[in-house]
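Visitor: This is the structure alone, sequence omitted:
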């Protein structure tokens, strides 16, 4: 039996056992990785090398973007931006069937993109739109399902921390290219759900009960404009080469802080220490995960595990479309019990070489990977966005999940389009000269 197979089995078995036992994912990654290298390396050398890999893995300038985007997202979550985006979304949806639910989708796409968090979008939008929908006769389970199904769109529509993580672990894929590549898949996800909502709302008779006058519409647009300018400034600056993604994250913090403190006046200086503390805690978790995952990446490279996986998949079939389908299925399953960051860190070095060998670009693979893992955030047993949406909607998970099934069908259809039509991911990056 080759060393790649032995090491792979050790990592898989130990990782599963420790995760089932409730061991923190970062610890499980580190221990299983060190144990996997022991058949070919002394324990003192393995531990020392592992420690060195942790520090080298996090000593990357681009990783500074993560804490700043997290801080910017936390400021926006508390900064009164949600209600202004909801009003703008209501203006866009007008009197279409299920207008409030359609508003939820657009608001999730906008707020998720600005905050970079699916759970934040589900929490903010669900708590504001949910009660309004209930007053207008919407089924609470329907409302919660819409909110949950569309909250992850903001993880595909930039800026997105998981894209920065993928850029690092994939060997330096352009963050700007990934940002551009996420727009169309993220928007298609939202549009697919809006189509489902339209059909259901027409059947159930859900219609808007209020409209905006020209004066009110102007006020709504004026209030939402500063929020939208954040996307234009940050993404435009990165794409235009004015600043890097890391520098853009600092711009996002400064802009969102000024907006929340001086324009909307929804937070005060007294709120900042708590926001800084929450952001630091979240950053610590993510950065430590990235550092520990560097040990696993080194072990995989040393023992040739990616090559063994590639050979195994190619032994099943040499049809790239079937292999892409198999990878999608594996990632969908993984996403149901593992958070996005560790899943991205673990499976990128395993599947990226396979897809690259079959002609898939690193940008296209990154979007396919993130799309799969986004679906995992709304599926049990570890669907964080699902649980937040259920709690905010004050409904039971079993009743909501039944209503989510039709949205899963629409989302999976979009996933297949994104997988097999590369231009959906690559058109915008190529237009900007990144491909």
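Guide: Thanks, I have it. Everything numeric in this text was worked out from a predicted model, so none of it was measured.

Visitor: From now on I want contacts and neighbour counts done on CA atoms only, so please keep to that.
Guide: Noted.

Visitor: secondary structure element for the residue minimising distance to the centre of the chain?
Guide: The centroid of the chain falls nearest to residue 155 when counting by C-alpha atoms, centre = their mean (3.3 Å). Secondary structure assignment for residue 155, by DSSP states H and E: helix 153-156.

Visitor: how close does residue 272 get to residue 260?
Guide: Distance, residue 272 to residue 260, by C-alpha to C-alpha, to the nearest Å: 11 Å.

Visitor: Put this next to the first one:
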């Protein structure tokens, strides 16, 4: 069997099944099985695929993923979002279009705590949308700001995306990845704030009134327990006090206690949170299992090496190859969610970029940054659809306002790609590389 035939069968079957509306995890598993049938009888091929699916989720580290999902869902329902919004407003209240700036800062804080762009877009955007409507903010502008800033939490730690990438990339340090995402994640939020500032000046949007010193102290103290979660979990993992999985467990306990103290979580809402977390975790773990089988099949048939040779044959220039890689990943991000994209394309691109001198930690940041942009774009952009829904508007109205943010973020992506110190400086300074 030639590598070309294996590639055509694997990706041809995968795309065909997606086109027919088959769930992505099943599409991945079936396409992996179809490829193995080219070289093995059905009973052996099915056994190998199931074995690789099982081994793909036999990992203690992977337990961090459902635990972080549960922590994020508890925060989303436990009264934490409102406190973070009020704290964010203290930091941005004097800027033009202060409610939009508060939306960005709130997404950065809440996204970092929950590790979920969709949760941030729903919780922060849903709350801020009412206030922005009252102050006559254009709906398209308000929705675009929320959509563009919600994915910052996928880069600012703690985030499950880096944990998934670490597993697929062969045990790249989670601590290093967490620290590598800090600067690009903050820069992503700042870029959105700059574009929002320009638009706010153009629309002559109002500033918030200055709070009294007493209000500043009260709001800060109210938000402080939530903010300490980042320091507790990320700091503990980076210093080595506990593993990522143990840190995720601590995050669940901390968020649960905090939500109960805030009286934002009832027994009925806790049941809904647990059911929702189980459902989401089941989907993601099945995706990981299926993608593990596909990754093994690709390695067995030599597909990554063939793609690497084809890409390098286009040009020997590092700049050209990195530009092509980003272009491919940006296109992939438009129709594939972040978890399957990490699982499928890490084994393909990681060998290429490491051969060209890119650090695996740096590549992890670049890959996830690409997928962050993908969450904002149709046809599968989860953050786009949530942002449009909470703003009670349409994609047609949001799209023109969203374009400047997308262009600015693509420019930042290229800067992060070609300036490694933005990703590697902090983990290097902390001795994590």
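Guide: Now that the structure is in, tell me what you want to look at. Everything numeric here is computed off the predicted structure, so don't read it as measured data.

Visitor: Once they're superposed, tell me the TM-score.
Guide: The TM-score (TM-score structural alignment, normalised by the length of structure 2) is 0.98; 433 aligned residues with a C-alpha RMSD of 1.0 Å.

Visitor: Need the contact partners of the next helix or strand after the helix holding residue 155 of structure 1.
Guide: Going down the chain from helix 153-156 of structure 1, the next helix or strand is helix 161-169, by DSSP H and E. With C-alpha atoms under 8 Å, 6 or more residues apart in numbering as the test, helix 161-169 of structure 1 has contacts from 62-63, 65-66, 69-70, 116, 155, 173-175, 178-179, 290, 340-341, 344-345, 348-349, 366, 370.

Visitor: Among residue 272 and residue 260 of structure 1, which residue is more densely surrounded?
Guide: Taking other C-alpha atoms under 10 Å, residue 272 of structure 1 and residue 260 do not tie; residue 260 has more neighbours (21 against 13).

Visitor: In contact with that one, which residues are there?
Guide: 75-76, 79-80, 266-267.

Visitor: Then residue 84 of structure 1?
Guide: Residue 84 of structure 1 touches 220, 223-224, counting by C-alpha under 8 Å, 6+ apart.

Visitor: Show me how to select, in PyMOL, the buried members of those.
Guide: Filtering the contacts of residue 84 of structure 1 down to the buried ones (16 or more other C-alpha atoms under 10 Å) takes a single PyMOL command:
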select buried, resi 220+223+224
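
Visitor: In a markdown table, list the contacts of residue 84 of structure 1 along with distance to residue 210 of structure 1 and secondary structure.
Guide: Converted to a markdown table, the contacts of residue 84 of structure 1 look like this (distance: C-alpha to C-alpha, whole Å; DSSP: H, G, I helix; E, B strand; the rest coil):
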| residue | distance to residue 210 of structure 1 | secondary structure |
| --- | --- | --- |
| 220 | 14 | helix |
| 223 | 19 | helix |
| 224 | 19 | helix |
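
Visitor: which of the contacts of residue 84 of structure 1 are also in contact in structure 2?
Guide: Mapping these onto structure 2 (both residues aligned by TM-score structural alignment, their matches' C-alpha atoms under 8 Å) leaves 220, 223-224 still in contact.

Visitor: can you tell me which of those residues lies nearest to residue 298 of structure 1?
Guide: residue 224 (46.4 Å; C-alpha to C-alpha).

Visitor: pretty sure that closest one is touching residue 85, no?
Guide: Yes - the criterion here is C-alpha atoms under 8 Å, and residue 224 of structure 1 meets it with residue 85 at 6.0 Å.

Visitor: what sits in contact with each of these two?
Guide: With C-alpha under 8 Å, 6+ apart as the test, residue 224 of structure 1 and residue 85 reach no residue in common.

Visitor: so what's residue 413 of structure 2 closest to, chain neighbours aside?
Guide: Using C-alpha to C-alpha, 6 or more residues apart in numbering and skipping the chain neighbours, the partner closest in space to residue 413 of structure 2 is residue 369 (6.8 Å).

Visitor: Show only the entries of the contacts of helix 161-169 of structure 1 found in helices.
Guide: 65-66, 69-70, 155, 175, 178-179, 290, 340-341, 344-345, 348-349, 366, 370 (DSSP state H).

Visitor: Quick one, which of these are buried?
Guide: 65-66, 69-70, 155, 175, 178-179, 290, 340-341, 344-345, 348-349, 366, 370.

Visitor: For the residue mapped onto residue 309 of structure 1 from structure 2, the count of nearby residues, please.
Guide: With TM-score structural alignment defining the correspondence, residue 309 of structure 1 maps onto residue 307 in structure 2. Neighbourhood size, residue 307 of structure 2 [other C-alpha under 10 Å]: 17.

Visitor: Residue 307 of structure 2 contacts residue 348, doesn't it?
Guide: Yes - Residue 307 of structure 2 lies in contact with residue 348 (C-alpha under 8 Å); the separation is 7.2 Å.

Visitor: List the contacts of the helix holding residue 155 of structure 1.
Guide: So helix 153-156 of structure 1 is contacted by 108-118, 121, 160-162, 182-183, 185-187, 189-190, 367, 370-371, 374 (C-alpha under 8 Å, 6+ apart).

Visitor: Can you verify my assumption that residue 174 of structure 2 contacts residue 245?
Guide: No - counting by C-alpha under 8 Å, residue 174 of structure 2 sits too far from residue 245 to count as a contact (10.7 Å).

Visitor: Mind checking what helix or strand follows the helix or strand hosting residue 28 of structure 2 in sequence?
Guide: In this assignment (DSSP H and E), residue 28 of structure 2 forms part of helix 24-36. Next helix or strand after helix 24-36 of structure 2 toward the C-terminus (DSSP H and E): helix 42-56.

Visitor: Structure 1: matching residues for that following helix?
Guide: The aligned range for helix 42-56 of structure 2 is 43-57, by TM-score structural alignment.

Visitor: Give me the residues contacting that stretch.
Guide: Contact partners of stretch 43-57 of structure 1, identified using C-alpha under 8 Å, 6+ apart, comprise 30, 34, 37-38, 290-295, 298.

Visitor: mean distance, the helix holding residue 155 of structure 1 to its aligned residues in structure 2?
Guide: If you overlay the two and look at helix 153-156 of structure 1, the average distance to its match in structure 2 is 0.6 Å (mean C-alpha distance after the TM-score superposition for structure 1).

Visitor: average offset between whichever strand or helix holds residue 4 of structure 1 and structure 2?
Guide: Residue 4 of structure 1 belongs to helix 3-20 when assigned by DSSP H and E. Superposing on structure 2 and averaging over aligned pairs (mean C-alpha distance after the TM-score superposition for structure 1), helix 3-20 of structure 1 comes out at 0.8 Å.

Visitor: Could you do stretch 181-195 of structure 1 as well?
Guide: So stretch 181-195 of structure 1 averages 0.7 Å relative to structure 2 (mean C-alpha distance after the TM-score superposition for structure 1).
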